[in-house]
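Participant: what shape does this take:
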Amino acid sequence: MSKKKDKKKENLLAETVEMQKKQAMNLVVQSDVNQQLLKEVIGIKEEMDITARKTNHKFNELENLIEEVNKKVHIDDGEATEIKSVVFSKAGVFADMYFSKQKSHPSDNLFASKKGQFIRLMYSRLKKAFNVTKYTNIKHVEAEKAIQFLRDLSYDDFTPFEIRETPKQKELIALENGLK
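Facilitator: Coordinates of the predicted model:
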C-alpha cells in the first residue's frame, strides 16, 4: 500500500508540476501580450505628444496672428461715433464752465467757437495719448480705453494757455461789441 500511496503522491506531484508549468507558460504569454500592449500604448502616447506639440505650435502661431491683426485693426464706425459723442458732449460742458468762470454770457457764435476749441483740444489730447495722427487710427483693442480716457478728462486738465481766447474769438467779441 505504501507503493500505491507513493504512486498517488507522485501523480499528484506530477499533476501539480504540470499545472504550474501551464500557469507559468500562460504568464509568459500574458507577459508578452502585456509587453506588446505597452509598446502600442507608448507609441500612441508618442504620437499624441507629437500631435500636442504641433497643435500648441499652431495655436501659438494663431495667437501671434490674432495679435498682429489686432495691432492693425482700427476703431470701427460705432466706436468712432461713441468717441465723437463723448467729445462733443464734454466740449459743451467745458465751454459752459469756461464762461461760468468768466462770469459772462456768450453769444451763440462765441459759445460755438469756444466749444470748437475744446473739441480740438480733446481730440489733440486723445491723439497724443494713443500716438496716432487721426483719432480713427486708434486700435480697435484700445477703443474702450480711449473712450474712458475722454470720459476721465476734466476741465482742470487744460492749461490757461490752451483755453485762452483765440484771436478769432477776440475778433468775434469785438465785432459783437461793435454791433451793440
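
Participant: from here on, just use CA atoms for contacts and neighbour counts.
Facilitator: Fine.

Participant: just the helices from this protein, written as ranges.
Facilitator: Using DSSP state H, the helices of the chain run over 2-72, 77-101, 108-129, 143-152, 160-163, 167-179.

Participant: could you dump the ones you listed to a markdown table with mean neighbour count?
Facilitator: Listed next are the helices of the chain as a markdown table, based on neighbours: other Cα atoms under 10 Å:
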| stretch | mean neighbour count |
| --- | --- |
| helix 2-72 | 12 |
| helix 77-101 | 17 |
| helix 108-129 | 18 |
| helix 143-152 | 16 |
| helix 160-163 | 11 |
| helix 167-179 | 12 |
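
Participant: quick one, what contacts Glu79?
Facilitator: Contact analysis of Glu79 by Cα atoms under 8 Å, 6 or more residues apart in numbering lists Ala143.

Participant: from Gly92, how far out is it?
Facilitator: 20 Å (Cα to Cα, to the nearest Å).

Participant: before we move on, what about Tyr123?
Facilitator: Distance from Tyr123 to Gly92, by Cα to Cα: 14 Å.

Participant: likewise Ile50?
Facilitator: Per Cα to Cα, Ile50 is found 62 Å from Gly92.

Participant: please apply the same query to Lys128.
Facilitator: 22 Å.

Participant: please give me the structure for this one as well, since I'd like to look at both together:
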Amino acid sequence: MPQFHQFRLVLLITLAFSGVSIAQDESVPTPPARDASPTPQADQDIEGVWERTIKTEEGKFRIVKEHNQHRTRLRVFDSSGKLVQEKTSRYDTETSGSVRIFTFFDSRIVAGKNLGAMDSGEKSYIYRVDGDKFFEVHGMLLTDRVPVSVLVWKRMSDPQSP
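Facilitator: Got it, this is the predicted structure:
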C-alpha cells in the first residue's frame, strides 16, 4: 500500500473512531511506519474457534469459524443445528499504521450449497481481538466498495460443540 494511502487510512480511522476533526488539531500526524509482518501475539490472539448468530428471512443461523495456522474453516448451521454450508480459506495478517488488517484468500466451498465454488481473490478488513471478542470492520479500507459494517464474534468456550 503506498505511503499516501496508508496515511489516508490512518487519518480516516482516527476521525471515524475518535470524533476529532482536523480543524481542532493544527498538526497533521505523521503516519507510523508500516509493519507488513504479522506479530506472533496477533496470530495467537486470532487462533481459536469463534461464533456469532444471524437472523435472516430464511431463519436464524449460527456461524462458527476456526482460525488455525493461517487457515480458516467457516461453518454455517441452521436453527436445528444442521450444517448448511462450509467454507475454507487461507489468511494473512499485517499491521498498517495503528490498525491490523486481516486478508483471506483461496476460499473454497467444501460442503452445502455451491459445493466446489472457489474464489482465489483477496478480501481484507480491519480487525481487533479484545478478550473473548473478535471484531471485523468491513468497508473502511480505501479499496473497499462495500458499506461499513462491524461483525462481532465471540470466542467459543467449548470449541468441541458444533
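
Participant: got a TM-score for the two of them?
Facilitator: The TM-score (TM-score structural alignment, normalised by the length of structure 2) is 0.26; 68 aligned residues with a Cα RMSD of 4.7 Å.

Participant: is Ala16 of structure 2 in a helix, a strand, or coil?
Facilitator: The three-state label for Ala16 of structure 2, taken from DSSP: H, G, I helix; E, B strand; the rest coil, comes out as helix.

Participant: any idea how many residues pack against it?
Facilitator: 12 (other Cα atoms under 10 Å).

Participant: please list all residues in contact with Ser118 of structure 1.
Facilitator: Just to correct that, residue 118 of structure 1 is Phe rather than Ser. Ala91, Phe94, Ala95, Ile163.

Participant: reformat the residues you listed as JSON lines; add distance to Arg151 of structure 1.
Facilitator: Listed next are the contacts of Phe118 of structure 1 as JSON lines, based on distance: Cα to Cα, whole Å:
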{"residue": "Ala91", "distance to Arg151 of structure 1": "11"}
{"residue": "Phe94", "distance to Arg151 of structure 1": "12"}
{"residue": "Ala95", "distance to Arg151 of structure 1": "16"}
{"residue": "Ile163", "distance to Arg151 of structure 1": "19"}
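
Participant: what ranges do the helices span in structure 2?
Facilitator: 3-18, 40-46.

Participant: how about CSV for these, with distance to Arg52 of structure 2 added?
Facilitator: Shown next, in CSV, are the helices of structure 2 (distance: least, Cα to Cα, whole Å):
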stretch, distance to Arg52 of structure 2
helix 3-18, 24
helix 40-46, 15
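
Participant: of those helices, which is nearest Ile54 of structure 2?
Facilitator: Ile54 of structure 2 lies closest to helix 40-46 among the helices of structure 2, at 21.2 Å (Cα to Cα).

Participant: so what does the closest one touch, helix or strand wise?
Facilitator: Packed against helix 40-46 of structure 2, as judged by 3 or more Cα pairs under 8 Å, 6 or more residues apart in numbering; DSSP states H and E, are no other helices or strands.

Participant: would you mark the buried spots in that helix?
Facilitator: Using 16 or more other Cα atoms under 10 Å as the test for burial, helix 40-46 of structure 2 gives Asp43, Asp45, Ile46.

Participant: how much space between Arg71 of structure 2 and Phe134 of structure 2?
Facilitator: 16 Å.

Participant: pick out whichever of these two has more residues nearby.
Facilitator: Phe134 (19 against 16).

Participant: list the contacts for that one?
Facilitator: Counting by Cα under 8 Å, 6+ apart, Phe134 of structure 2 touches Ile46, Trp50, Tyr127, Arg128, Val152, Trp153, Lys154, Arg155.

Participant: wait, what's in contact with the closest residue to it other than its chain neighbours?
Facilitator: By the measure of Cα to Cα, 6 or more residues apart in numbering, the closest residue to Phe134 of structure 2 outside its immediate chain neighbours is Trp153, 5.0 Å from it. Contacts for Trp153 of structure 2 (Cα under 8 Å, 6+ apart) come out as Trp50, Glu51, Arg52, Lys133, Phe134, Phe135.

Participant: just the ones in strands from the residues you listed, please.
Facilitator: Members of the contacts of Trp153 of structure 2 lying in strands (criterion: DSSP state E): Trp50, Glu51, Arg52, Lys133, Phe134, Phe135.

Participant: mind checking how far the fourth one is from Arg71 of structure 2?
Facilitator: Remark: distance between Lys133 of structure 2 and Arg71 of structure 2 (Cα to Cα) = 19 Å.

Participant: so how far is Ile63 of structure 2 from the closest residue to Thr88 of structure 2 other than its chain neighbours?
Facilitator: Leaving aside its sequence neighbours, Thr88 of structure 2 sits nearest to Arg73 (Cα to Cα, 6+ apart; 4.6 Å). To Ile63 of structure 2, Arg73 of structure 2 is 10 Å away according to Cα to Cα.

Participant: no further queries at this time; thank you.
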